[in-house]
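A.B. asks: just coords:
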């Protein structure tokens, strides 16, 4: 019997040879007739149960477990059954003695993580081996920090840089630490200042752009791109331990094919819209490479979002006459605006126009912008949420009237448009135009409880998929339905967070930043916030994995996954994350009193 036990399935694939031998020696097999009770909720558990053959149903949730699934995994650590299980059909189960499984858990943290009740802890622990392979800032070549006194001169800095072969020096002042670089030295010379007498403190850059020594190197790259700097100050705790230069970062693990900084430089050099296509293709290859290397989904989305922001901004500036840019503001909306879009999907964009401003080329520029994005692989928005549509190309006064209309009547269309607007991010032009409208929205909405409830209502639009998911695992064949991971998992989380952010005046549009702000302000339980963030990241990771697979097979990118095609570990984690989504839907429903609508 023990020879057929598959140690390549999670969580047993984390066991070493000795641990596998201990499990094999502790294995027993039990038969359960169809309809019989396998365990009752609350009873003492003396074995870890794994399905060998047949089908098991979880009472209450209508959840099903098939071949090689671990039953009621959380009960191993607690020692008491968390649910009642029935044999849906004649079933054979492997029994692994609990004392043996617990001893292995004590010595093997990866095996133990599978049984955690805390979803965030479980997801974080199970992803740890992959994350440990990611290069850290501390792994790169770091320059020893060079320090100067506050009363030092520019010449003192130049001599220290030459002596230490450094491109920057640090100066500690009463108000903090500043940095002086080779670029600053060049500017002093060009401006004709006397370096022997010029005080260095007048030329320091503050605040420092810092990164932690334990951070992922990709995060360091993201910071360099976001702040347009060539070096970062590295911290251990609160102390400066080194300086990471761009050249050392690039040589640490990037090559010409997957260099984010190289892609943004390519975008910056483009002098014609068609010249941006190469950067689009490089970005697609970068996504495949970094995902294959196990990069965290949140960091990957941030990195790609930063590149795309540069792409959209550069495209618009190439198309628009220079005199137009101070009078308009280009926005990206939806998942692109939230910074959570990785693969190319339908474009969502808008343009704010300064009141009273007109330009004969405005309509042409907007039309060409959307058409050019189509050639880059961004399909047109089915709802026409694009700058070529006059509804999404309005003056400040026009958008104020639009906002008034959205908030005065919570129709499904108005709610959808408001949701799209709330995820807006400015990428080009006069950013103050957007800031003014964002403040106006909060003033216009006020304490409109009726609108807020109607706004949150769409989370009830799609039934919780956990039951459907369980049934899918129990069936087989080419005709079984797929699970829409966006409708069933991602959308309820994203829109629920959007609704809470709207109510509490939170400006952040990224879902993870919304979770953090809601937790910091006491509007969301901190522990549940961690579960929610990890669950959303897992669901978005499955979405990306399925999308990349579709791309490889030249199929359209959609949001459908086949649960039966997932690994045992992925199915277990999907059940956990969908349970968190269900809890969040219930929280939103109760908070906004959706049952009364």
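C.D. replies: Received the coordinates, thanks. Not measured: the values here are computed from a predicted model.
A.B. asks: CA atoms for contacts and neighbours, from now on please.
C.D. replies: Noted.
A.B. asks: contacting residues for residue 409?
C.D. replies: For residue 409, the contact set (CA atoms under 8 Å, 6 or more residues apart in numbering) comprises residue 451.
A.B. asks: structure two is appended below for comparative analysis:
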């Protein structure tokens, strides 16, 4: 076998050294000219194929279901069955590794993850894929540099200050240590550190604390690291010198103090430290610095194999705190008290990961007015744009008077969206149903949403009209029919939101509305429907798995777009997907198709 067999691609990356050697000892190479039938129902299937060069088209029941390219594999099921149910044809000159059935049988029997990635249903395949990618989260975080961690701002006291005064100052600021500015015996300026441990030792001295200068008990042999030091190295420095804190210095400028607890907290729970910085932000600049770390956290967690639903939940919590803090910095206290700030859409559902456009609104208490409301809304929108949230193209945000109204006005608008002829009414209702309060009086949103549910209650035609939006982005025919040609496959694009997640999200939203469920997340809505006996549990499991797969695939490609300096979007090229990714995408589309059929039957959409 050529030494270049690539074990880095799934499912071969989960093989043990011994299993890889078995592949190396038994694999062969096949050559096929353009137009050759590589596998057919009429010939025995004896080998699984892994493409080295060229493209192979798979036709099943007269329909093109896939086109495979370099590093893709095909024919595993056919090999185990001994025959193929479809026709695999070389579109150009093809060279492929041929893995014999005997080797494949041993790998499947000995390696459960390899078997799951090849043959299991979507739930087991997704679980196996997630387990296979999960590793090195700790290592990834440790490769972060000190400047990216939580470095506490320096708090200085004069060396001549007595210990009682120093402790009073520490208590006032909620600190446990201070940097001491002093002059050494040689007349040179020096910086020391005073901690509660030094206070313990000072209390054992004969002088009373009120008569003891902090310079007498501070330590001046401080260990220093630069902000570009990797966290792993900073931790080693602490261990090596048996200290719990190091001074972070850039040239002669002291940036602050990095504590061992903060360092370990960053590694184990980076999100907690971002939340702390958001909470303590005293101005927009400090808040922006904290907000900029969120995307970095997302990338680190994704590289570490953390599940997409965990990442989205963390981001949702952080963003909620960020919006709340930003509103408190910009809006006058009386406006905060007499209104409810809400986020909507995927942000409201807790399914937003990377920053997209602004989707927010403000409900005012009836009778309350603020003369500068429009200016405050504009400052809030501008500040969000500065953090990385561009204005919403559809103007679904505070700067639009439609989305900042008193409670009574919102109820009237909701009624018009539902019963009137507003062209964007159904989608505005969908966005509003996903609203989540982040600041102010949360009861205002609860009252508005209860009004919306009351309007829908018991009205099958209105519910059907609302649910019908599930077909808004549907495309005629079988989507995979368009993969017939080699060039077409290379150029083919798939919208992960419109054709992928939207039907699941909106279908769950419509069913939750019908049954009076107040939960916001798509997964929570689906699981609540299953628990109530309103949706088949197996379908719910598959829908949740498909949703998470599509969200993860979108995040993966969005991070790649960011790294390349491209604008983040929802489209993915099929040529960028590996075999397993395309198979899982097909599985997900099949599940979505089943869900659409259920919705059409349940809401009688074909009769509309």
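C.D. replies: Now that the structure is in, tell me what you want to look at. Quick caveat: nothing in here was measured; it's all calculated off a predicted structure.
A.B. asks: drop the TM-score for these two in here.
C.D. replies: Here the TM-score for the pair of chains, by TM-score structural alignment, normalised by the length of structure 1, is 0.73; 484 aligned residues with a CA RMSD of 3.3 Å.
A.B. asks: centre of the chain to stretch 408-427 of structure 2, how far?
C.D. replies: Offset of stretch 408-427 of structure 2 from its chain centre (CA atoms, centre = their mean, to the nearest Å): 32 Å.
A.B. asks: likewise stretch 18-26 of structure 1?
C.D. replies: 39 Å.
A.B. asks: same question for stretch 498-506 of structure 1.
C.D. replies: Offset of stretch 498-506 of structure 1 from its chain centre (CA atoms, centre = their mean): 19 Å.
A.B. asks: who's in contact with that stretch?
C.D. replies: Residues contacting stretch 498-506 of structure 1 (CA under 8 Å, 6+ apart): 419, 422, 442, 447, 452, 455-456, 507-509, 511, 514, 517-518.
A.B. asks: which residue numbers in structure 2 go with it?
C.D. replies: Alignment of stretch 498-506 of structure 1 against structure 2: residues 509-517, by TM-score structural alignment.
A.B. asks: what about the longest helix belonging to structure 2, how far off from structure 1?
C.D. replies: If you go by DSSP state H, structure 2 has its longest helix at helix 537-563. By mean CA distance after the TM-score superposition for structure 1, the fitted helix 537-563 of structure 2 averages 1.8 Å away from its aligned residues in structure 1.
A.B. asks: tell me the spacing between residue 371 of structure 1 and residue 381 of structure 1.
C.D. replies: Distance of residue 371 of structure 1 to residue 381 of structure 1, computed by CA to CA, to the nearest Å: 12 Å.
A.B. asks: coming back round to it: just give me the closest of the contacts of stretch 498-506 of structure 1 to residue 130 of structure 1.
C.D. replies: For the contacts of stretch 498-506 of structure 1, the residue nearest residue 130 of structure 1 by CA to CA is residue 511; the value is 23.7 Å.
A.B. asks: number of residues surrounding the closest one?
C.D. replies: As a burial measure, residue 511 of structure 1 scores 23 neighbours (other CA atoms under 10 Å).
A.B. asks: before we move on, what about residue 8 of structure 2?
C.D. replies: 11.
A.B. asks: helix or strand: which one has it?
C.D. replies: For residue 8 of structure 2, there is no host helix or strand (DSSP states H and E).
A.B. asks: again with residue 241 of structure 1
C.D. replies: strand 239-245.
A.B. asks: what's the matching range in structure 1 for the longest helix of structure 2?
C.D. replies: Using TM-score structural alignment, helix 537-563 of structure 2 pairs with 526-552 in structure 1.
A.B. asks: quick one: buried residues of the matching stretch?
C.D. replies: By 16 or more other CA atoms under 10 Å, the buried positions in stretch 526-552 of structure 1 come out as 526, 528-548.
A.B. asks: and for stretch 550-570 of structure 1?
C.D. replies: Under the neighbour-count criterion of 16+ other CA under 10 Å, stretch 550-570 of structure 1 has 557-564, 568 buried.
A.B. asks: out of those residues, list just those in strands.
C.D. replies: Applying DSSP state E to the buried residues of stretch 550-570 of structure 1, the entries found in strands are 560-561.
A.B. asks: which of the buried residues of stretch 550-570 of structure 1 lies closest to residue 321 of structure 1?
C.D. replies: residue 557 (34.8 Å).
A.B. asks: which ones are touching that closest one?
C.D. replies: 345, 546-548, 550-551.
A.B. asks: from those residues, pick the one nearest residue 289 of structure 1.
C.D. replies: Nearest to residue 289 of structure 1 among the contacts of residue 557 of structure 1, with distances taken as CA to CA, is residue 548, at 11.0 Å.
A.B. asks: what about the closest one, distance to residue 538 of structure 1?
C.D. replies: 15 Å.
A.B. asks: cool, residue 551 of structure 1 as well?
C.D. replies: 20 Å.
A.B. asks: can you check residue 104 of structure 1 too?
C.D. replies: From residue 104 of structure 1 to residue 538 of structure 1 the distance is 26 Å (CA to CA).
A.B. asks: and for residue 462 of structure 1?
C.D. replies: 20 Å.
A.B. asks: and residue 375 of structure 1, what pairs with it in structure 2?
C.D. replies: Per TM-score structural alignment, residue 375 of structure 1 is aligned with residue 386.
A.B. asks: pretty sure its match sits in a helix.
C.D. replies: Yes: checked against DSSP: H, G, I helix; E, B strand; the rest coil, residue 386 of structure 2 lies within a helix.
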